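# What would the 3D arrangement of this be:
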Amino acid sequence: MEHLIVIATCSLNQWALDFEGNLERILESIRIAKEKGATLRVGPELEITGYGCFDHFLEGDTYLHSWEMLGKVLQSEETRNILLDIGMPVAHKNVKYNCRVIIYNGKVLLIRPKLFLANDGNYRELRYFSAWSPARYVEEFHLPRIIRNITGQSTVPIGDAVISTIDTCVGVEMCEELFTPNSPNISMGLDGVEIITNSSGSHHELRKLYRRIEMIKEATLKNGGVYLYANQQGCDGDRLYYDGCALIAVNGQIVAQGSQFSLKDVEVVTATIDIEDVRSYRCISSRGMQAVNTPKYQRIEVPMALSQLQLNKKILIRPTKPIKEFYHTPEQEITMGPACWLWDYLRRSKSSGYFLPLSGGIDSCATATIVHSMCRLIVEAAENGVINDARRIAGETKNSDYIPKDPREFANRVFHTCYMGTENSSKETRERAKNLADAIGSYHIDFNMDDIVTSMQALFKLVTNKVPKFRVHGGSNVENLALQNIQSRLRMVLAYLFAQLMPWVRNRDGSLLVLGSANVDECLRGYLTKYDCSSADINPIGSISKKDLCRFITYARDEFNIPVLDGFLTAIPTAELEPITHDYVQGDEADMGMTYDELSTFGKLRKIERCGPFSMFLKLVHDWGSELNPTQVAEKVKKFFFYYSINRHKMTTLTPSYHAEAYSPDDNRFDLRPFLYNAAWSWQFKKVDSLVIEFEKED
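This is a model prediction of the structure:
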């Protein structure tokens, strides 16, 4: 039985700069791993500091406190007799690295810096860290005095080395390294490394998990071996939600998988593996030919066997069998990901709840339904560690025995909705908002704001002696837009007024966070008023397309048994900012001059496939050629780029949004493009027009 080993990986809900809280969660994961019989435990990337410290990684304090926390881990009796792979930043020779620190029984065995840094999309690791180079290079690291006094060591190896135990060999791979073409796991496996750990800070995006799991399986499919994947889980203080899903793979098959979305702060996944299975799997002649010519890694010897505890028959019976990996549908991902993010944000911001302007349209409906999902998750997890936060946010005292048992009852305590009507609002949207609030249990208020709008118009008339008119009353486009924007911006002001004072009205402490509800397609097109209800504290749907939101609402209608959601699905999207007449009803897609499906396509081509106007036209003239002629395709492409460019400035003030889609136009972290363009795109559009002429000649 000495070839059987229990290994552990974990998902931790770490929080940037929450050193004591992060330490507590690390120690708890080690306790759980040992209780399950594990002799090797790996945690998420930069778990001591939290991954999302950003420019705090440039501060000396961050490194000092990291060593202080590592010292506490080294001194803890709970960390004995288990090989630990822990993440923290390390400064070596005045250069900062993203590192794993391998420790055993109060000693530091190895500091392994990251070789390839994530530096695109949401990630800017090269801003804070340097990549270790070259591969397999190792030198001495001089430990700080605080660690020397604990371990008695002066120096330890730092670099690209592996750990050799009595019975196997363990190597380290870090997050982005898995996604590179020539991943370190290839050369480590060929050099006889049998167990590879991967600590990650990987965020959730819709439909992304499949790629991650396939790459983890692939890492050991050709080469054999055991692969442990650990990930951050939760909101680390920014737009990203790290979606956990710790994994263990053996010889290309998943044997253990953690949850992707959870309110647990600590989740440990273990498996019992037979190391002889790896050795048998690797008995391939062609692999041996490559292995003998592979450059060698320095091995750091540690006098322990990972299989040494396996004589305890109560802990181990048999190796863990392969399982079929599990994936959520995109609708389920929207149900759970933003809901978990909202809960982390709410409990850590010390706010008293959320406030949402509920318009009766599908976007604010989707936001409200996500909050309802949050309340459902809290009720389900009330016995599993979220109870203290739930009691505090619900307004209960420390000695209260309150337990949230009904999502509607809990929502009434923490979720406030408001319908702000005007003379342009319809009876149908008001009723939909009220019915949805009733269905999910939010504390709902309803009022007309015509007097406030009229007073603004009166002020303008007093100052200018001019009276602007809506287009349907003979006004110009400029007047029409200004009159719409008055209503939109006043709603933002009123939302913050009520968010600050509603807890006081209900004899409670604190204030509410205002939720936004602009979807990713509207942001991309700039179809929103700057500083209107799109301006809020956070926005759970700001990176989700209209198409996906509709699918989510359809799913939630059935899963949550909320029949009133049907009315939102069939309603025509409209801002209701212009007067309704017998022959005119304002519609979003008509206003924009393009459909939401077309916007999603434009967004993916612009961001994910990196297309400018010319290359976008070339792709779409073929994709849409069966329905549209080249002139029509060109007009749509040019219209998109015109409105995208004149509205790009709005993205600089965009409400922080849950990141769920790879074509998000969020300027603040993800989509780094100019906000002042030549909206004529003169040369680009000329190229498109010349190609249209050529295509139509051929026809």
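# Please count neighbours and contacts with C-alpha atoms only from this point.
OK.
# okay, now residue 699: neighbour count?
By other CA atoms under 10 Å, 6 other residues sit near residue 699.
# Could you give the number of residues near the residue lying closest to residue 173 once chain neighbours are set aside?
Leaving aside its chain neighbours, residue 173 sits nearest to residue 198 (4.8 Å; criterion: CA to CA, 6 or more residues apart in numbering). Neighbours of residue 198 under the rule other CA under 10 Å: 28.
# Now show me the structure for the sequence below, then we'll compare the two:
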Amino acid sequence: MGHLITVATSLNQWALDFEGNLERILQSIRIAKERGATLRVGPELEITGYGCLDHFLEGDTTLHSWEVLAKILESGDTDDILCDIGMPVVHKNVIYNCRVIIYNHKILHIRPKMWMANNGNYRELRYFTPWSKHRQVEDHYLPRFIHAVTGQTKVPFGDAVVSTVDTCIGVELCEELFTPASPHILMGLDGVEIFTNSSGSHHELRKLYTRVELIKEATLKLGGIYLYANQQGCDGDRLYYDGCAMIAVNGKIVAQGSQFSLNDVEVVTATVDLEDVRSHRAISSRSMQAAGAERYHRIEVDFALSGGKFDSVRDLDDIILHDWQLRYHTPEEEIALGPACWLWDYLRRSRTQGYFVPLSGGIDSCATAVIVFSMCRLVAEAAQRKDQQVISDARRIAGLPEDSDYVPSDAREFCNRVFHTCYMGTENSSTETRGRAKELAEAIGSYHTDLNMDTVVTAVRNLFAMVTGTKPRFRVHGGTSAENLALQNIQARLRMVIAYLFAQLLPWVRGRNGGLLVLGSANVDESLRGYLTKYDCSSADINPIGAISKTDLKKFIAYAEGAFELPVLNHFLNATPTAELEPITETYVQADEADMGMTYDELSVFGRLRKVDKCGPYSMFTKLVHQWGSVLSPTQIADKVKLFFFEYARNRHKMTTLTPSYHAEQYSPDDNRFDLRQFLYPSRFPWQFKKIDAVAASLPDRSRMSAAEAKQKMA
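Here you go, the predicted structure:
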């Protein structure tokens, strides 16, 4: 007979929302029991929410975690089911990231995390200390109010495993799966057959494949059952945790949850047979290694995971999954779904009345608007499934009373209630961009306004002339570079001021209360290059595309044209990217790539080499000589690398005020969490650039390709 096991609960937790987090945990346990499960595993730090950051250093956070755990222990929901719960625990005045194993109103074991995530978006060593006493267990003395519930004074704390009547269970926490010496190897050699992994893993484009392969590899050679739980949703910061709870057996995935969802609770179940693990392990070399393995302390519990009853053989056949087809989203689908779910969480939890976007008629603000429309589509789909939580949130956001019978079943209609767009034109704007903005707004249903802001721009320009006695001119009218840049920045910054004015007052104009959140539309490549005005319309409340490349955004728009039935998007794909901040003449039309001195494809390459491959100017040059050597001469490559680092360095200060963005790309330049670098540089890099020039001059020119071939290769 198989063993019905609940992997993972993907929970949409919210940092410091102890009451809401408690209810979602209990609901997941109830669902698990209804399905006949005897083991329930939740995501990392599920009681507090993963993203508490420096709040983990506060004693209140630990106190409230114990109070929530007391409620879980007191509830009848945890009777006759082994539960793995995540929370911070202070042991001997040291804060640990822990899993608490409970059964029938008792705490069996507290297992602290041993290897910490401490790079990229993660700073666990700032809050927690890793448990360094491998295979050692100490007594942990419980708070008095926990003693009143369980009757226990102390419980085992440390690196141990839980032994049931029929099997042995070992705990692995998130990062421990990604380390070279993962704990599951040694636990498996000592007879552990079931591994639980509670995770707080965030979404990044194209990242899921790596996670799935690691989970499969964990039991492919070793044998065993691997239960992976992950948080899902925005818990209060830049990250979207992308769920995808999984069960793997002997290197094969047998169950998989959704990666993107509006559900607050999702439980994944599968029936697995321990005999499959035992037969898989019947290999001589594995047996020899296991015979000499060091022993783990075993915490025994008089309970068997197996022995569940099924209504019929047909029911059992329906549950056992032999050939599970893994689901991967394309990057275009990930852009459509991840930021949209993040925006929904942010909107419903911030208790605001919708979003506002300045539509420029370009592809970036277009992508932002289409992502909001994707959010509205997801809400409509959830409402059609009668998801009462989504329907209730939608009514409140739309300004309707709780007893309203409104159901957001049409995406365009709901979009009109919560999404507001505005085209802010000047004398430098074209009829084409104005027309595209209007067509897009009509296609997705947003509440759209259109204005000319020339009077405001002229007023600021005249104010300067009145005070200084000089009137700045654009370059095409004979002005200097300083005048030209200042006049562009006036327009960009005034758009930010007008955006916030409209965001605060448009609900009032429509007879509603509250305000709107302003969305930014600067992509990751523009931010990396610093091709934006500080405090312009890129300054907003949040930015769903701030860590997505221009190249990926264009692919997303091409995908959405068909998937969302928006033929208007084709007009955006064929338009030349332009800021439209300078006058258009017969001989000059402002274009982004010409202004930047580099293409968006080149920026993506520079960004990955700088951040992911950790290259400085010289090492980036040497790599690109090999990568682009058949396209460009060494001196041309040197010029491009030097220009990038010069512009990056002198604009780095803009990243200190960058709008908080949905994290989606490994080379995000976000100064506040992810990309920790200084913002005052020796921007001409004299030592580095001299070395690049010297090497470039000594190398042969191998470039032989045509311009078209070169562009394709460099992308």
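# After the strand or helix carrying the residue nearest to residue 173 of structure 1, which helix or strand is next?
Element membership of residue 198 of structure 1, judged by DSSP states H and E, is strand 195-200. Heading C-terminal from strand 195-200 of structure 1, the first helix or strand you meet, by DSSP H and E, is helix 209-221.
# quick one, that next one and strand 195-200 angle?
Here helix 209-221 of structure 1 points in a direction 160 degrees away from that of strand 195-200 (axes from the mean of the first three to the mean of the last three CA atoms, to 10 degrees).
# Following superposition onto structure 2, what is the mean distance for the helix or strand that comes right after helix 209-221 of structure 1?
For helix 209-221 of structure 1, the following helix or strand on the C-terminal side (DSSP H and E) is strand 226-235. Taking mean CA distance after the TM-score superposition for structure 1, the mean distance separating strand 226-235 of structure 1 from the aligned residues in structure 2 is 0.3 Å.
# Tell me what angle strand 226-235 of structure 1 forms with helix 209-221.
Going by the same axes, to 10 degrees, strand 226-235 of structure 1 makes 160 degrees with helix 209-221.
# and the next helix or strand after strand 226-235 of structure 1, how far out from the chain's middle?
Counting by DSSP H and E, the next helix or strand C-terminal to strand 226-235 of structure 1 is strand 241-243. Mean C-alpha position of strand 241-243 of structure 1 versus that of the full chain (CA atoms, centre = their mean, to the nearest Å) differs by 4 Å.
# Following the chain past strand 241-243 of structure 1, name the next helix or strand.
Note on strand 241-243 of structure 1: by DSSP H and E, the next helix or strand toward the C-terminus is strand 247-250.
# Whichever helix or strand comes after that next one vs strand 226-235, what angle?
Using DSSP H and E, the next helix or strand after strand 247-250 of structure 1 towards the C-terminus is strand 253-257. For strand 253-257 of structure 1 against strand 226-235, the angle between stretch directions is 40 degrees (the same axes, to 10 degrees).
# contacting residues around the corresponding residue of structure 1 for residue 404 of structure 2?
Counting by TM-score structural alignment, residue 404 of structure 2 lines up with residue 400 in structure 1. By CA atoms under 8 Å, 6 or more residues apart in numbering, the contact set of residue 400 of structure 1 is residue 391.
# For stretch 648-655 of structure 1, report the contacting residues that lie outside it.
With contacts defined as CA under 8 Å, 6+ apart, stretch 648-655 of structure 1 is touched by 516, 523-524, 526, 530, 534-539, 665-668, 674-676.
# Just to be sure, which of those are found in helices?
Residues of the contacts of stretch 648-655 of structure 1 located in helices (DSSP state H): 523-524.
# Would you write a ChimeraX line that selects the buried entries of the contacts of stretch 648-655 of structure 1?
Command for ChimeraX, covering only those of the contacts of stretch 648-655 of structure 1 found buried under the criterion 16 or more other CA atoms under 10 Å:
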select :516,523,524,526,530,534,535,536,537,538,539,665,666,667
